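>>> Need a 3D model of the following:
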Amino acid sequence: MKDSWDAAAAEGAAERELPLSQRMIKVLGNVCFSAFVLSVLVFTVIAVTYQPPDPWLDSPKAIISKSLAATLANATFHTDDSVLTTGEDLAPLPLSNATSAADATDNATSVADAADNDKSPDAADNENSPDAAGNSTSSDAAVILPTLPPPAADCDSDAPINCSDPRALAAIRRFNSRIFRRSIVFLGYETPVPGSAPGECDAAWRFRNRREKSWRRYRDYRRFRLASADNCTYEVVSAGKFRSGTNAAPKPPSPRRSSSPAPPAQIPDAEINDTIPTLGSESDFRKGKYLYYTRGGDYCKGMNQYLWSFLCALGEAQFLNRTFVMDLNICLAATYNPSGRNEEGKDFRYYFDFEHLKESASVVEESEFLRDWRRSERATSRKAGGKITVRKVPTYKVTPMQLKKDKSTIIWRQFDGQEPENYWYRVCEGRAAKFIQRPWQTIWKSKRLTNIVSEIAGKMDWDYDAVHVVRGEKARNKQLWPNLDADTSPEALVQKLTKVVPPWRNLYIATNEPFYNYFDKLRSHYKVHLLDDYKYLWGNTSEWFNETMTLNNGRPVEFDGYMRVAVDTEVLYRAKNRVETFNNLTRDCKDGINTC
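Modelled structure (predicted):
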């Protein structure tokens, strides 16, 4: 033991006798070796536990973003707010899991193909359809395929096709479920009727678009050519385009007898109910509580400011538990009009879904309210009774919290000051912002406009990609967007899009570029579609034209700039893959230089 201690002491003495520089080198070497061992250990742990993402499982949109990110290293990836969003764009999908719903339909199709040919995928066509309460009846549940009646033993394969035979509808269901399963949800079929030639059947159905976040329903009717298959079943040989089965279309009303020729009858959408609700009797009016805003500085401003202010007012009405008095007249800002002037007298129902608004919020139309107010005042002056009390609020600085306990029949906010003191949205600023929630879910785009959207998407068989090309004033402003003009030139668009969109796909271009032929170079690579290709959908023989003219007391309504942007936006949202200007096409920032 003594010898070991003496050896250790001798070694320590010898080490102390070494020069300081050698001792530092020895210590540094030990530290470096320890760091090396630690880094090898960390790398080994990461290599064992890390699982890289499988690129085959990425969504097409993710693949497009990655491809363009590699092409444009300096591109910014943010949502471009030049497209117009409303409540149905911000709300979650009505299905709890859109991918699961698509997979459920895929499973239904697989079962239908594997089963006997005399089975019909009714459940696949009706999966996830709302029940009477508007709820989803199934999301990931198993799909049950009811069987058809057994065919007769002596069936004749050469017999003519009978369109009313359940086997014809079963064949059409199977075909649609296979072709459109990732685009639309089928909600109900009608019995097919004969087409224009032997072997043709026209079938109609209701459907909902998977990429639309509301439960609104649309109609389609197509022409199918059927043939007899094995086991006395039918199969679809070919199918027509969107609304090609004219024999299955709704029948127009009987024409009125008149000496003058009438315009072609159009079928109105029976599901649109945007009539103005009435308040009822004079006593009902006195029982109510109302919030009334007079017209302020927001009038004739851009639609985004209009919505921001309108939803502030509606949010205050909900906070106060009152009915909001609503002016249906809108002044459309000059930026949406080719004339460059503000246009008054536009109807709220041209742009937004009034039926959904009045179902999801308590509102009353202004002229109806004022008429009942005057009638109630006259009735009160003739007899003793409850007087209609009015509290006038001359400034936005009186907060909603101060009005919460007010018992007046009418709270009348007046906006008579100078801009910006007379903006409606000032009511929701400051401390009130903690109490007032803007009810975005109440604002949907007009169903008359989304009917046009569905027809455009249907003409492309719901199978298309889209690119959003922003030009206009931004492309001309080289100080804020120095690269935008060049990055969205026809040559640049061809160079960039051919790297991420397969050739000869249907390519819808949502754009504010006014020159129709600007995108002609893309026609050598894609089936290009522009909004102006579908002018007949709002022309003077269209359903939209006749219905809006009815709203406008028989006067034609112009398809204005805001309507164009709304339709462009919705067609863009329904595309299978979407390429954005400031996300993908240009190095510029969407809000100008140095704002990325």
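>>> C-alpha from now on. contacts and neighbour counts both.
OK.
>>> Could you point out the helix or strand that follows the lengthiest helix in the chain?
Of all the segments of type helix in the chain, defined by DSSP state H, the longest one is helix 20-49. Going down the chain from helix 20-49, the next helix or strand is helix 60-71, by DSSP states H and E.
>>> re earlier: other SSEs contacting the longest helix of the chain?
Using 3 or more CA pairs under 8 Å, 6 or more residues apart in numbering; DSSP states H and E as the contact definition, helix 20-49 packs against no other helix or strand.
>>> what ranges do the strands span in the stretch 451-596 of the chain?
Ranges of strands within the stretch 451-596 of the chain are 465-469, 506-511, 527-529, 578-579, based on DSSP state E, counting those that start in this stretch.
>>> Ok, which of the ones you listed comes nearest Asp588?
Evaluated with CA to CA, the strands of the stretch 451-596 of the chain place strand 465-469 nearest to Asp588, the distance being 13.2 Å.
>>> Need the residues that contact the closest one.
When contacts are defined by CA atoms under 8 Å, 6 or more residues apart in numbering, strand 465-469 is touched by residues 488, 501, 505-513, 572, 575-581.
>>> now the other sequence, so there's something to compare against:
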Amino acid sequence: MAIHPKSRLAKPRSSIFILTASIACIAVLYLVSCLVSVPASIQNVVPPNRHTLQDKYLYWGSRIDCPGKHCDSCEGLGHQESSLRCALEEALFLGRTFVMPSRLCINPIHNKKGILHQSGNMVSEEGWAANSCAMDSLYDLDFMSNTVPVILDNSKTWHHVLTTSMKLGSRGIAHVEGISRTDLQNQKIYSNLLLINRTASPLSWFMECKDRNNRSSIMLPYSFLPSMAAKKLRDAAEKIKAHLGDYDAIHVRRGDKIKTRKDRFGVDRSLHPHLDRDTRAEFILCRISKWVPRGRTLFIASNERTPGFFSPLSARYKLAYSSNYSSLLDPIIENNYQLFMVERFIMMGAKTFIRTFKEDDTDLSLTDDPKKNTKIWQIPVYSWEGGEGGNC
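Purely as a prediction, here's the structure:
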């Protein structure tokens, strides 16, 4: 009988003790969390992310090659990629996250539907209406961030970075122009800043990479951006590659590159005097015969829109074009840049890939005319010269 009163008295003491201990534990945990927690303003700037370089940022502008002479009109994808690659290289060099323009300008000259919408002897002259496209519709930014951390300039993170950098004043942001990346890295007035806002060369962004022709100084190879194609574009390319099987590929650039102008005597001249000749089917047949055996499947990517232009190649090869896969591509392709991203990914998977121009000395090419730095307008050549074509 004496046990029951003791048990009734023990319960209140036990409950009070447990409650007190719980409150004490919560208080201790709260104090510890306050001591070790990161300020909310910093958490907003740098959200949890697998990247480790997102505490400092590099911004070159809201549009590639702008401000500068390309603000009103933009160059083609290759030109813009050279500029973008230059900016990404600087971010990689500085250990900063690159703030990428959220949209990429599309030049109407490079946005014809062309070869993707051929029908019999007709070719569509229709162009895609858009004059720009979302950057993440071309590139897989998460995939890219494994090499160079990037965010878009329409993201919440970028908004937080801007807000915080303005609050920090001179400790938050610096506007720089004409300063080398080495100085930006080594001088503390720049290296400790949250944000560096660079005004790049008004000629083109890639002019900031003055050693771009020095292969040893290149941090990101030419193949970097082509390999970063958006996932839906890569998936489409992989399906086409699987259907093609074992294949070779050529990229035939004509269009804008074969343009001529008349000199003061009324004579046509060209910056690439052999290109029109070298990219015609009969000359291509002769050129590639030493690299591509008869009977091979040959995938052709080109901006040439004349129906049947490459048909003579079928005498030796099984020809394939992106237009053969329009049922797969039409639902996902919204502009010519996306189409070229797919075609380029396919060409990268070819056993033998032949470019129009050489990018480096090891490349196979359809022409020996140089691609860049050509300022001499010459009379075009449309036939074999000297001993050329003797083996064809």
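>>> Give me the TM-score for this pair.
Between these two chains, after superposing, the TM-score reads 0.58 (TM-score structural alignment, normalised by the length of the second structure); 288 aligned residues with a CA RMSD of 4.2 Å.
>>> quick revisit: and the strands of the stretch 451-596 of the first structure as TSV, adding distance to Gly592 of the first structure and mean neighbour count?
Rendered in TSV, the data for these read as follows (distance: least, CA to CA, whole Å; neighbours: other CA atoms under 10 Å):
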stretch	distance to Gly592 of the first structure	mean neighbour count
strand 465-469	16	23
strand 506-511	19	23
strand 527-529	29	18
strand 578-579	20	22
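>>> Out of the ones you listed, the one nearest Ile184 of the first structure is which?
Proximity to Ile184 of the first structure (CA to CA) singles out strand 465-469 among the strands of the stretch 451-596 of the first structure, at 15.8 Å.
>>> tell me, the closest one lands on which residues of the second structure?
The counterpart of strand 465-469 of the first structure in the second structure, using TM-score structural alignment, spans residues 248-252.
>>> how near is the nearest residue to Pro420 of the first structure once chain neighbours are set aside to Cys428 of the first structure?
Once flanking residues are discounted, Pro420 of the first structure sits nearest to Gly297: 7.1 Å by CA to CA, 6 or more residues apart in numbering. According to CA to CA, to the nearest Å, Gly297 of the first structure stands 15 Å off from Cys428 of the first structure.
>>> So which of these two has more stuff around it?
The residue with more neighbours, out of Gly297 of the first structure and Cys428, is Cys428; 25 against 17, by other CA atoms under 10 Å.
>>> circling back: any chance of TSV for the strands of the stretch 451-596 of the first structure, columns distance to Phe348 of the first structure?
Converted to TSV, the strands of the stretch 451-596 of the first structure look like this (distance: least, CA to CA, whole Å):
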stretch	distance to Phe348 of the first structure
strand 465-469	26
strand 506-511	24
strand 527-529	29
strand 578-579	30
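>>> Out of these, which gets nearest to Tyr562 of the first structure?
Closest of the strands of the stretch 451-596 of the first structure to Tyr562 of the first structure is strand 506-511, at 12.6 Å (criterion: CA to CA).
>>> Quick one: average offset of that closest one versus the second structure, please.
Taking mean CA distance after the TM-score superposition for the first structure, the mean distance separating strand 506-511 of the first structure from the aligned residues in the second structure is 2.1 Å.
>>> chain center to that strand: distance?
16 Å (CA atoms, centre = their mean, to the nearest Å).
>>> before we move on, what about stretch 345-356 of the first structure?
Going by CA atoms, centre = their mean, where stretch 345-356 of the first structure is centred and where its chain is centred differ by 17 Å.
>>> which stretches of the stretch 201-350 of the first structure form helices?
Assigned helices in the stretch 201-350 of the first structure, in chain order: 282-287, 303-320, 348-351 (criterion: DSSP state H, counting those that start in this stretch).
>>> my guess is Asp588 of the first structure meets Gln479, correct?
No. Taking contacts as CA atoms under 8 Å, Asp588 of the first structure lies outside contact range of Gln479: 10.9 Å.
>>> okay, these two: which has more neighbours?
Applying other CA under 10 Å to Asp588 of the first structure and Gln479 shows that Asp588 carries more neighbours, namely 24 against 11.
>>> who are the neighbours in contact with the closest residue to Tyr299 of the first structure other than its chain neighbours?
What sits nearest to Tyr299 of the first structure in space, not counting adjacent residues and going by CA to CA, 6+ apart, is Cys331, at 6.1 Å. Applying CA under 8 Å, 6+ apart to Cys331 of the first structure gives the contacts Tyr299, Cys300, Lys301, Asn342, Glu343, Glu344, Gly345, Lys346.
>>> what do you get if the cut-off is 6 Å, keeping everything else the same?
Cys300, Glu343, Glu344 (CA atoms under 6 Å, 6 or more residues apart in numbering).
>>> which SSE is the one residue sitting closest to the centre of the first structure in?
When CA atoms, centre = their mean is applied to the first structure, the residue found nearest the centroid is Asp89 (4.2 Å). Secondary structure assigned from DSSP H and E places Asp89 of the first structure in helix 87-90.
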